[in-house]
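S.K.: how would this look folded up:
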Amino acid sequence: MGYGICLETWGDYALFSRPEMKVERVSYDVITPSAARGIIDSIYWKPAIVWRIDKVHVCNPVEFTNIRRNEVSSKISARSVDSVMNGAAKPLYINTNEDRQQRASMILKNVRYIIEAHFELTDKAGETDTIEKHYNIALRRMRKGQCYHQPCFGCREFPANFRLLEGDVPESGLIGEKDLGYMLYDMDFTDPENIKPMFFRAVMRNGIIDLSACEVVR
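M.R.: Alright, predicted model coming up:
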């Protein structure tokens, strides 16, 4: 844990979709660990390291609002891509005017989180991949506000601002314990042919969700 980081991130809106909602999008009450990891990955990602989320500090009270958005109702299949790459003469695009549909979403507003995380070396790390090297690069990028692509809160239209938090973590002001139920933890990519979701029981105590010793259910 000596090479951990503390990242503050905030934005106007967020949508961390519950998978059990099939038609309309409904957000979880707080950011999911996979979304938190995605924000850090957008800042600094390498095959040699993997980020682990330790704690999530919820700084603002949970507030919801409703919106309606236009979304595409289909996607390009892998079979179509393969056929075009093999010489098939057929269009490879989505006509948004024809495949567009309007969907309601219950999203979060005025969100602010503090993410405590650390990284571990993977089996793809080489001889020159040291913990100190990647740690210093990650700190430098976070201090300068650099990222590979704009981090977001669940959807690209909800950008996430971020800054490296150095020093003591401020208290959130949320008092008490709240059981948020089962939430998506992350996706298990161990078998690329059978990717499985992982869940955990989220409990927020005084605005903090501790993930360092949570039980993950597959």
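S.K.: switch to C-alpha atoms for all contacts and neighbour counts from now on
M.R.: Noted.
S.K.: next structured bit after the helix or strand where residue 181 lies?
M.R.: Element membership for residue 181 (DSSP states H and E) is strand 177-188. Reading on from strand 177-188 to the C-terminus, the next helix or strand found by DSSP H and E is strand 196-205.
S.K.: Return the list of helices and strands in contact with the strand of greatest length in the chain.
M.R.: For the chain, the strand that runs over the most residues, judged by DSSP state E, is strand 100-121. Strand 100-121 is packed against strand 5-14, strand 25-26, strand 49-58, strand 64-72, with contacts defined by 3 or more Cα pairs under 8 Å, 6 or more residues apart in numbering; DSSP states H and E.
S.K.: Now do the longest helix along the chain: which elements does it pack against?
M.R.: Determined from DSSP state H, the single longest helix within the chain is helix 131-144. In terms of contacts (3+ Cα pairs under 8 Å, 6+ apart), helix 131-144 is packed against helix 33-43, strand 161-164.
S.K.: run this one through as well so I can compare:
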Amino acid sequence: MRNQIEFIVHGKYALFTDPISRIGGEKFTYQVPTYQALKGVVESIYWKPTLVWVIDEVRIMNPIQTEVKAMRPTKYQNETNDLMYYTYLRNPAYQVRAHFEFNENRPDLAYDRNEHKHHNIAKRAVERGGRRDIYLGTRECQGYVEACVFGSGEGFYDHYGELSFGHMFHGFTYPDEGDSESFQARLWTPVMKEGVIQFKRPEDCDIIRTIRSDSMKEFKQGVNFTSVEEEYSLIMEEGEQ
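M.R.: All right, here's what the predicted structure looks like:
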């Protein structure tokens, strides 16, 4: 597929929080990463409002193992600490395949739609481990990105067959990627086949619910936006030096 990147992301721990477990404060991780979590990883590698990243598939490389940790977060009602138990994934590693499309809700940024330069910058960012810090679900779970060929190497679930994870959170649809006027949440039922989960596109999810009305953020060149042409020129200058 055009505009595609492939990489492996790994870390010591991950916490892809099940929303149900947030109510009591004791967070419990999903067994596999959500679409939204992986999209966050990709956007930390490279993102512009001109683009919309689509996560195509993820390959689970290591066995799904959990570890419980005692935490002392701040209480909701005051500033004292409480004792909570968080359940993390241990030693997670995922091969990810994703591609970008131009954001049709941003006609004001049409001048920035240089497919070739965006793709080159994204691939370069993958090779360098991303532009921003990578997190696996939550900030305390540091992740690391490396370029790879999707499907290479041996994965723990390569010959496992088929496994369903039931209803899971898929992701959020922000106004600038949806109907331009509402913030939505999506649910779906992922199925892992031979270690690989192929994601549905956001608009094809089983359940989509509107959370609230919202509006798109405005971007202006020279104020809070830099065109890909300027970025690409700077990168080429750095490479020559």
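S.K.: returning to that earlier point: same list, the helices and strands packed on strand 100-121 of the first structure, but as CSV with distance to residue 192 of the first structure and mean neighbour count please.
M.R.: Shown next, in CSV, are these (distance: least, Cα to Cα, whole Å; neighbours: other Cα atoms under 10 Å):
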stretch, distance to residue 192 of the first structure, mean neighbour count
strand 5-14, 28, 21
strand 25-26, 26, 21
strand 49-58, 17, 21
strand 64-72, 26, 12
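S.K.: Make a markdown table out of these and add distance to residue 125 of the first structure.
M.R.: Converted to a markdown table, those look like this (distance: least, Cα to Cα, whole Å):
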| stretch | distance to residue 125 of the first structure |
| --- | --- |
| strand 5-14 | 20 |
| strand 25-26 | 38 |
| strand 49-58 | 7 |
| strand 64-72 | 39 |
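S.K.: Mind checking these for the one nearest to residue 195 of the first structure?
M.R.: Distance to residue 195 of the first structure, taken as Cα to Cα, is lowest for strand 49-58 among those, at 17.5 Å.
S.K.: what's the mean gap between the closest one and the aligned bit of the second structure?
M.R.: Its match in the second structure and strand 49-58 of the first structure itself, once the structures are fitted together, sit a mean 0.5 Å apart by mean Cα distance after the TM-score superposition for the first structure.
S.K.: Could you point out the residues of the second structure onto which that strand aligns?
M.R.: With TM-score structural alignment applied, strand 49-58 of the first structure matches the range 51-60 in the second structure.
S.K.: pretty sure residue 212 of the first structure belongs to a strand, no?
M.R.: No. Checked against DSSP: H, G, I helix; E, B strand; the rest coil, residue 212 of the first structure lies outside a strand; its state is coil.
S.K.: list the contacts for it?
M.R.: 53-55 (Cα atoms under 8 Å, 6 or more residues apart in numbering).
S.K.: For the residue nearest the centre of the first structure, give its distance to residue 42 of the first structure.
M.R.: Central residue check for the first structure by Cα atoms, centre = their mean: the C-alpha nearest the mean position is that of residue 35, 1.2 Å away. Going from residue 35 of the first structure to residue 42 of the first structure by Cα to Cα, to the nearest Å gives 11 Å.
S.K.: And residue 137 of the first structure, by the same measure?
M.R.: Using Cα to Cα, residue 137 of the first structure is found at 14 Å from residue 42 of the first structure.
S.K.: hmm, back to that, what mean distance separates the longest helix of the first structure from the matching residues in the second structure?
M.R.: Per aligned residue, helix 131-144 of the first structure averages 0.9 Å (mean Cα distance after the TM-score superposition for the first structure).
S.K.: Run the angle between that helix and helix 33-43 for me.
M.R.: Interaxial angle, helix 131-144 of the first structure versus helix 33-43 (axes from the mean of the first three to the mean of the last three Cα atoms, to 10 degrees): 90 degrees.
S.K.: Residue range in the second structure corresponding to helix 131-144 of the first structure, please.
M.R.: Mapping helix 131-144 of the first structure onto the second structure (TM-score structural alignment) gives residues 115-128.
S.K.: can you list contacts of that stretch?
M.R.: With Cα under 8 Å, 6+ apart as the contact definition, stretch 115-128 of the second structure has outside contacts at 3-5, 7, 45-46, 131, 145-147, 228-229, 232.
S.K.: for the residues you listed, which one is nearest residue 175 of the second structure?
M.R.: Each of those was scored against residue 175 of the second structure by Cα to Cα, and residue 46 proved nearest at 20.2 Å.
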